[in-house]
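**Student:** one predicted model, sequence on top.
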Amino acid sequence: MGPRPSALCKQAAAVLAAALLVVGSAGCTGEPRPPDPAPTEPDRSAAFALLEAFSDRMIGEGAPAVLIDVRYGGKAWTHAAGVRNLETREPATASDPVRVGGITESLVAVSVLKLVAEGKLGLDDPVSRYLPEFGSVLHPPGPVTARQLLTHESGLPDFTDPLLASGPWEQVTARRVSLEQQLALAATVPWEPRLARIFNYSRTNYAALALIIERLRGQDIAQVLATDTARPLDLGATRLGGPGLPGMVHGYVTVAGARLDASTPEWQAEAPSSGAVSTLPEVNRFYAALLKGELLPPDSVTAMKGGYLEYYGFALRRWNNTCNNRFYYGLPGDTDGYGTIAMTSEDGRTQLAMAVAYPPEPPTLGVNPLISELTDVSQDALNHLC
């Protein structure tokens, strides 16, 4: 006959008490609890592999050089392939100067917004208030404001169409074209009236803005950009106009079967739409400072970003940032011989700038389709960094 239930209960209680004693003793005298494992670093190799593969393809298709500068989590990743110059074959580096094309417009927009913050310029004032000759030269179909110039919603014709159609590329691009001449060239193209404001890119918009800046500052646009942005941020290679910089990456075009150097086109010496030279580290430093509020008051930075549903603010485009469901801001830059893209997260901490000296091809009045590829691969790579 087995033990009675009461005896079984007593035995179970004794076993449990002994077990608790052992556990308690181990807790006092045993090894300490191991620490939680440290968080692992995200694998960002896919982002860099995307960029390297794109670079390899561009070089394989005849691009003289590809430069990339990435900033993330307080770190930097850079890449350079190809050469600075097809004649000397000197290897390119990631910090070599390049022509940055339309990124120039972001620099100009900062100078415009500084005037607005100082109360010297009203965004919704008619342009003719600051440029009395605007109406008599261009004959706009209706009032045009500085805001419409900034957002490319004025409908102003692009002066480069008649300029580049006026003669052989090598002759046309060797001529210096002043801001006043840029407006005069635009005046030779009919200004089509529009029922609604829509985005219609025209380099003449920024020629008019640069003239306004010059009138209000009493300095030429290159000096103003240096004062407002380059010197405060110590951007020693960033400038509008002037001779080519040492170590500059040369871009090329092919005209009538001949390869021509496009690195120092005189017509862009005073082109506030596309004439700046910079390095990718300096381009990233500029956009980080801008988005962190180091160049403009917060409301001006917000205005530059544009509304939530707007494609293009004040010289800032935006792309989806899937890391935090927000946006990257920056601009693409497309010009003869060069394509550049810059994207920066809203907090200024995650950035990518890439420049390609295009495979030498005939110049076009339109946009080189490679700029879309630069943009897509850059956005994809940034979204692999999180």
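**Tutor:** That came through fine. Residues are numbered from 1 along each chain as shown.
**Student:** CA atoms for contacts and neighbours, from now on please.
**Tutor:** OK.
**Student:** in stretch 165-177, what counts as buried?
**Tutor:** 169, 172-173, 177 (16 or more other C-alpha atoms under 10 Å).
**Student:** residues in contact with that stretch?
**Tutor:** 163-164, 255, 260, 265-270 (C-alpha atoms under 8 Å, 6 or more residues apart in numbering).
**Student:** hmm, 6 Å instead?
**Tutor:** With contacts defined as C-alpha atoms under 6 Å, 6 or more residues apart in numbering, stretch 165-177 is touched by 265-267.
**Student:** swap in stretch 320-338?
**Tutor:** By C-alpha under 6 Å, 6+ apart, stretch 320-338 touches 100-103, 251-253, 262, 316-319, 339-345, 356-358, 383, 386.
**Student:** helices and strands around the helix or strand containing residue 303, which ones?
**Tutor:** According to DSSP states H and E, residue 303 maps onto helix 298-305. Using 3 or more C-alpha pairs under 6 Å, 6 or more residues apart in numbering; DSSP states H and E as the contact test, no helix or strand touches helix 298-305.
**Student:** of the contacts of stretch 320-338, buried ones?
**Tutor:** If we count by 16+ other C-alpha under 10 Å, the contacts of stretch 320-338 have these buried: 100-103, 251-253, 262, 316-319, 339-345, 356-358, 383, 386.
**Student:** sorry, back to before: how about the buried residues of stretch 165-177, which pair is most distant?
**Tutor:** Largest separation among the buried residues of stretch 165-177 by C-alpha to C-alpha: 169 and 177, giving 14.1 Å.
**Student:** one more to weigh against that first structure:
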Amino acid sequence: MSSTLDPDELQAALDAVHRAGVPGVFAEAREGAQIWRGAAGVADLATGRPATPDLRHRVGSVTKTFTAAVVLQLVEAGEIGLDTPIGHYLPRLVPGERGAAITVAMLINHTSGLAEYLPHAYPSLATFPDLAKTTPKSLDDNRFTRWGQVELIELGVAAPAVGAPGKPPGVYSNTNYLLLCQLMESVTATSAEKFITRNDIERAGLRHTELPTGPEIDGPHSQHYESWFGMIDPPRDYSVYDMSWVGPAASLISTVSDLNRFFDLLLAGEIIGHSMLERMQRTVAVISFEGKTIDYGLGLHRFEIPGRGTFWGHDGSVWGGGAITLTSADRSRQACVALNLQRWNTLTPSGRPQPHAIDDAFAALQRSLTGARPELPQL
């Protein structure tokens, strides 16, 4: 079978995302032994420095796959039980009936019913996801705020439940993953950052990936431009930001090449064993922050790509930065792309995001990167 990595097509798709309004976009696609890397636009609007495919970038909730993988390693080692209540391990953080009802697996696949802490930690986002009633003020106010994980977990646990434990659809929540980090630390007597670094990042040989300890991104990187639905105009750079507000739930810095390498090894059964990988790929319906229903396993999304079938991966965003990584079920095709603009859609009077040219261009880019057939025009 000949490769469908067409450099001209892939570069044109990147260029279209840039022309639609994203300052910089960079990607890598792999098919068999062939690798294509490309970029379009700029990494820094102030200087005009071009985007390049080797840039380091904050990848948001792609981090969750890394976190889930090390928890599953501990399950394989017999140190954690997937179906054991979290209250058995962390009774002070999730006490009483909830602690007895919520299992470790429910935290990993977001069916715990625990609320997201973000609106409670960021006052001007207190009505999130009711976007029309939010403002971006908290983003600036908390740029250098140092949050404690327990502090954030307590906010999420104290908030009204968003569902019954174990009952789909689940509701996406960073509270779940900070609890997993506390669980990891209680079992290993090692910080979650160090444990993930040793057992994921170093194990996979990722040379440009790290969980940051400060607000800066070390090494060559893009700026991160946040629009917050048109309320920040022009979009503001948040590449310098204290990421303790998400910690090892969403703070990873990586490159498109490193992410492709990690997900290839993961799906090959080299990060966790094949039986645990099969459990990781059992999905349930989960409601995302954007209100969309996604197929979510134990730290993995399942994506159905028209004309290409099932892909596994994760997406993520932070203030101004985003990424998505996709690996076909047979590992024959991989794609990873990063953007340095987030929440570009403006809002209708009712508070719903309006369609933007970036949406279509980015969807077309993902089709090209995964080798999917172009969508036919409707007659």
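**Tutor:** That came through, no problem. Not measured: the values here are computed from a predicted model.
**Student:** so after superposing, what's the score?
**Tutor:** Between these two chains, after superposing, the TM-score reads 0.80 (TM-score structural alignment, normalised by the length of the second structure); 343 aligned residues with a C-alpha RMSD of 3.2 Å.
**Student:** dump the contacts of stretch 165-177 of the first structure to JSON lines, plus neighbour count.
**Tutor:** Shown next, in JSON lines, are these (neighbours: other C-alpha atoms under 10 Å):
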{"residue": "265", "neighbour count": "19"}
{"residue": "266", "neighbour count": "20"}
{"residue": "267", "neighbour count": "19"}
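**Student:** from those, pick the one nearest residue 157 of the first structure.
**Tutor:** Of the contacts of stretch 165-177 of the first structure, the one sitting nearest to residue 157 of the first structure (C-alpha to C-alpha) turns out to be residue 267, at 17.6 Å.
**Student:** contacting residues around that closest one?
**Tutor:** Shown in contact with residue 267 of the first structure (C-alpha under 6 Å, 6+ apart): 173, 175-177.
**Student:** which of those residues lies closest to residue 142 of the first structure?
**Tutor:** residue 177 (26.6 Å).
**Student:** before we move on, what SS does that closest one have?
**Tutor:** coil (DSSP: H, G, I helix; E, B strand; the rest coil).
**Student:** now which residue in the second structure aligns to it?
**Tutor:** Structural correspondence for residue 177 of the first structure with respect to the second structure (TM-score structural alignment): residue 147.
**Student:** and if you look at residue 107 of the first structure?
**Tutor:** In the second structure, residue 107 of the first structure lands on residue 66 (TM-score structural alignment).
**Student:** same deal with residue 236 of the first structure?
**Tutor:** Aligned by TM-score structural alignment, residue 236 of the first structure pairs with residue 207 of the second structure.
**Student:** what number of residues lie near that match?
**Tutor:** 12 (other C-alpha atoms under 10 Å).
**Student:** over to it. Which of the three states is it?
**Tutor:** Applying three-state DSSP: residue 207 of the second structure is coil.
**Student:** which bit of the first structure covers the helix or strand hosting residue 336 of the second structure?
**Tutor:** Using DSSP H and E, the element containing residue 336 of the second structure is strand 333-339. Alignment note (TM-score structural alignment): strand 333-339 of the second structure is matched to residues 350-356 of the first structure.
**Student:** starting at the chain centroid, how far to that stretch?
**Tutor:** Centre-to-centre, stretch 350-356 of the first structure and its host chain are 7 Å apart (C-alpha atoms, centre = their mean, to the nearest Å).
**Student:** longest helix anywhere in the first structure?
**Tutor:** Using DSSP state H, we find that the single longest helix of the first structure is helix 5-29.
**Student:** the residue nearest the centre of the first structure - nearest residue in space that isn't next to it in sequence?
**Tutor:** In the first structure, the residue lying closest to the centroid (C-alpha atoms, centre = their mean) is residue 342, at 2.6 Å. Spatial nearest neighbour of residue 342 of the first structure, chain neighbours left out: residue 353 (4.3 Å); criterion: C-alpha to C-alpha, 6 or more residues apart in numbering.
**Student:** now do residue 266 of the second structure
**Tutor:** residue 272 (6.7 Å).
**Student:** from residue 209 of the second structure, how far off is the one you found?
**Tutor:** 19 Å (C-alpha to C-alpha, to the nearest Å).
**Student:** neighbour count winner among those two?
**Tutor:** Just comparing residue 272 of the second structure and residue 209: by other C-alpha under 10 Å the higher neighbour count belongs to residue 272, 23 against 20.
**Student:** aligned to that one, what sits in the first structure?
**Tutor:** Match for residue 272 of the second structure (TM-score structural alignment): residue 296.
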